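Undergrad: Below: sequence and its predicted model.
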Amino acid sequence: MSLRFIGIDPNTGDEESPTVWVDEEKKELVLQGWKPDEATEAECAGFEVPGHAVGIPDHEAVVRIPARMVPMIREACDAVERAGRVH
């Protein structure tokens, strides 16, 4: 895996570290964030989206990312687009 570090939450402390990377080989964003509380996860799992099953598949996760990290996420999106096709 060829991860490129983009940034970490600027307000991070010793025990929190929402982080953004780009996997340049797979052309994907990799995000580390906070686990949602049970109410948030249940709300996300209950959304009905046409063409998709309701719920969160076992191989997927919901994470929370602070809005102050939007510039890093934009930078990561730009890096993935430059690296090739976006999934």
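TA: Looks like it arrived, so ask away. Quantities reported herein were computed from a predicted structural model and do not represent experimental measurements.

Undergrad: all contacts plus neighbour counts: C-alpha atoms, from now on.
TA: Will do.

Undergrad: Assign a three-state SS to residue 81, would you?
TA: When classified by DSSP: H, G, I helix; E, B strand; the rest coil, residue 81 comes out as helix.

Undergrad: Okay, it and residue 71: tell me how far apart.
TA: 15 Å (Cα to Cα, to the nearest Å).

Undergrad: Counting neighbours, go ahead and name the busier of these two.
TA: residue 81 (15 against 12; other Cα atoms under 10 Å).

Undergrad: nearest spatial neighbour of the more buried one, skipping sequence neighbours?
TA: Nearest residue to residue 81, sequence neighbours excluded (Cα to Cα, 6 or more residues apart in numbering): residue 27, at 7.8 Å.

Undergrad: then this one, side by side with the first:
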Amino acid sequence: MQLRFIGIDPNTGGTGSPTVWVDEETLDLVFQGWKADEKTEAECEATVVPGHAPGIPEHETVIRIPARMVSMIRKACDVAERGELR
């Protein structure tokens, strides 16, 4: 697997910063973000959506990405959708 760096939180202090990449093989979006707090996780677990099992599976997690990174996420989506890495 090789990741293409798209962007990092512009308000980073240089440590533990939310980041977005695109997997060059699968075109999956890969995020590093802040671990969601218990209140946020509980809200996600309580959300009822047709076709979606309740709770958060052991192999998944909930993260937060700051809104100021929307343009980077949009860029990552465009890269993946167009298959620009292949």
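TA: Looks like it came in fine. Bear in mind that the values here come from a model prediction, so they are computed numbers and not experimental data.

Undergrad: what's the TM-score here?
TA: Once superposed, chain against chain, the TM-score is 0.92 (TM-score structural alignment, normalised by the length of the second structure); 84 aligned residues with a Cα RMSD of 1.2 Å.

Undergrad: ok, back up a step: the residue nearest to residue 81 of the first structure against residue 83, yeah?
TA: Yes - using Cα atoms under 8 Å, residue 27 of the first structure is in contact with residue 83, at 6.4 Å.

Undergrad: of those two, who's got more company?
TA: residue 27 (20 against 16).

Undergrad: Please enumerate the strands of the first structure.
TA: Per DSSP state E, the first structure carries strands over the ranges 3-8, 19-23, 28-32.

Undergrad: Point out the most buried one among those strands.
TA: Across these, averaging neighbours per residue (mean count of other Cα atoms under 10 Å) puts strand 19-23 on top, at a mean of 22.

Undergrad: after superposition, how close is that one to the second structure?
TA: Here the mean offset of strand 19-23 of the first structure against the second structure after fitting is 0.2 Å, by mean Cα distance after the TM-score superposition for the first structure.

Undergrad: Mind giving me the packing neighbours of that strand?
TA: If you count contacts as 3 or more Cα pairs under 8 Å, 6 or more residues apart in numbering; DSSP states H and E, strand 19-23 of the first structure packs onto strand 3-8, strand 28-32, helix 70-83.
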